[in-house]
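*Asks:* Predicted model follows, preceded by the sequence.
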Amino acid sequence: MNSIQNKSPRIIAMVGMAGAGKTEASRLFEQSGYTRVRFGDVTDDEVKRRGLPLNEANERTVREALRVELGMAAYAKLNLPRIDAALKNGPAVIDGLYSWEEYIFLKDYYKDDLAVAAVWASPATRARRLSTRSVRPLTREETFSRDRAEVEKVSKAGPIAVADYMILNEGGFDELTAQVRALIDNLKAE
């Protein structure tokens, strides 16, 4: 865990492939006093507004439609008021930064107040986790399909590559918790 910044950022944006542990890491930040802004809420709300069931196919359709309409920074743009509102109460954690364009949009807007934490787990580990999760479980094939779409169509690899912090999540929840708490303590010390 190393940052090039001289002060603690007010916003930590979690990025990682599906099943890497972004949401769990974000919840740990939330438990430490950060306000959590889940980018995926925009998708869920739009799927429900359209009267569709929440599933991978409908979520992907909505994500892609929003990006066609608003550009690849759509989720950053749509969540900007929520992030600004969260910052009024203290630091914020973004659960689910996706695209390079979202990263650039937010970095241009927030400057050094934004840092990225990438949560990484192997494809096999993520597929196992996603197949057993209680909300929106994915098959191995759906996991691979989503990975491919996120790398090829969403440019998700960029924010992972330039992350200020890296959290390796191949172990269990206790190991993840220890790493995230160490990062939070590191941020408080900056």
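*Replies:* Right, received. Where do you want to start?

*Asks:* going forward, measure contacts between C-alpha atoms and count neighbours the same way
*Replies:* OK.

*Asks:* buried residues in the lengthiest helix in the chain?
*Replies:* In the chain, ranked by residue count with DSSP state H as the criterion, the top helix is helix 173-189. For helix 173-189, the neighbour count (16 or more other Cα atoms under 10 Å) marks 176-177, 179-180, 183-184, 187 as buried.

*Asks:* Comparison target below:
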Amino acid sequence: MNDFPVIGVVGPPASGKTEVASKFEDLGAVRIRMGDIAWEEVKKRGLEVNEKNVGKVSNELREEEGMGAVAKHCIPVIKEGVKENKPVVVDGIRGIAEVEVFEEEFGDNFVLISVEAPPEVRYSRVRGRGREDDTVDWKSFKEKDSRERNWGLEEAMESSDYRIVNICSLDELEKRTSEIYREVMDEYSN
């Protein structure tokens, strides 16, 4: 079905998933952002895109359709990306059920990368980036962390093929990401 790998990126909020996925995109991959699925659903329901509504709708999708719901909604988008004859990077995996959906759909073509950073480092990043769905205080940040852990985040991270501990400079993160990308593409071409 697919001549290129589907590379999933998993990690807690503000760990650096998007930086890793963006670097993969710079290196030639098609980037799919899982959060776009939740954002679109929030908009369809006539709600404002913010952390509270995105979290609520994400939970509702999982309650209604199972813990792998967001991943299932991503599969058609990923398949469109694959048609470009490039690797696809999936930004924002949040739980083990999503990993299982992708493994079932893409088999050996699916590779998972975990991006990690301590909570204090991640909270500092959140405070500096100002995204619509970001938390604004420590309590909300911890609640979001807890919610995503309940989605099977830690199990997903433990199942990864590659691990990045992102407490380094952006240059170092990009270097490590490039190394992993080359390894994946070399292994895949063999």
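*Replies:* Nice, thanks for sending it over. What you see is a predicted model, and the numbers here were worked out from it, not measured in a lab.

*Asks:* Got a TM-score for the pair?
*Replies:* The TM-score (TM-score structural alignment, normalised by the length of structure 1) is 0.91; 182 aligned residues with a Cα RMSD of 1.4 Å.

*Asks:* about what we covered before: now for the longest helix of structure 1, which elements pack on it?
*Replies:* Where contact means 3 or more Cα pairs under 8 Å, 6 or more residues apart in numbering; DSSP states H and E, helix 173-189 of structure 1 is packed against helix 22-31, strand 165-168.

*Asks:* Report the mean distance between it and its aligned residues in structure 2.
*Replies:* Superposing on structure 2 places helix 173-189 of structure 1 at an average distance of 1.3 Å from its equivalents, by mean Cα distance after the TM-score superposition for structure 1.

*Asks:* which residues of structure 2 does that helix align to?
*Replies:* Helix 173-189 of structure 1 corresponds to residues 170-186 in structure 2, going by TM-score structural alignment.

*Asks:* How much space separates the aligned residue in structure 2 for residue 114 of structure 1 from residue 116 of structure 2?
*Replies:* Residue pairing (TM-score structural alignment): residue 114 of structure 1 is matched to residue 110 of structure 2. For residue 110 of structure 2, the distance to residue 116 of structure 2 equals 20 Å [Cα to Cα, to the nearest Å].

*Asks:* Near residue 30 of structure 1, how many residues? Count them for me, please.
*Replies:* Residues contacting residue 30 of structure 1 under the criterion other Cα atoms under 10 Å number 16.

*Asks:* how close does it sit to residue 91 of structure 1?
*Replies:* Residue 30 of structure 1 is 9 Å from residue 91 of structure 1, where distance means Cα to Cα.

*Asks:* Make CSV from the helices and strands packed on helix 173-189 of structure 1 and add distance to residue 86 of structure 1 to it.
*Replies:* Output for these, formatted as CSV (distance: least, Cα to Cα, whole Å):
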stretch, distance to residue 86 of structure 1
helix 22-31, 11
strand 165-168, 22
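
*Asks:* ok, the most centrally placed residue in structure 1 - contacts?
*Replies:* The structure's structure 1 has its C-alpha centroid closest to residue 96; by Cα atoms, centre = their mean the separation is 1.7 Å. Going by Cα atoms under 8 Å, 6 or more residues apart in numbering, residue 96 of structure 1 touches 13-16, 22-23, 38-40.

*Asks:* Which one (most neighbours) among those residues?
*Replies:* residue 15 (30 neighbours).

*Asks:* show me the contacts for residue 151 of structure 2.
*Replies:* 67, 94-97.

*Asks:* let's go with 7 Å and repeat that
*Replies:* Listed by Cα atoms under 7 Å, 6 or more residues apart in numbering, the contact set of residue 151 of structure 2 reads 67, 94-95.

*Asks:* what about residue 128 of structure 1, how many neighbours?
*Replies:* By other Cα under 10 Å, the residues close to residue 128 of structure 1 number 16.

*Asks:* ok, now residue 120 of structure 2?
*Replies:* By other Cα under 10 Å, 10 other residues sit near residue 120 of structure 2.

*Asks:* Let's verify it: helix, strand, or coil?
*Replies:* Secondary structure, DSSP: H, G, I helix; E, B strand; the rest coil: residue 120 of structure 2 is helix.

*Asks:* residue in structure 1 matching it?
*Replies:* By TM-score structural alignment, residue 120 of structure 2 lines up with residue 124.
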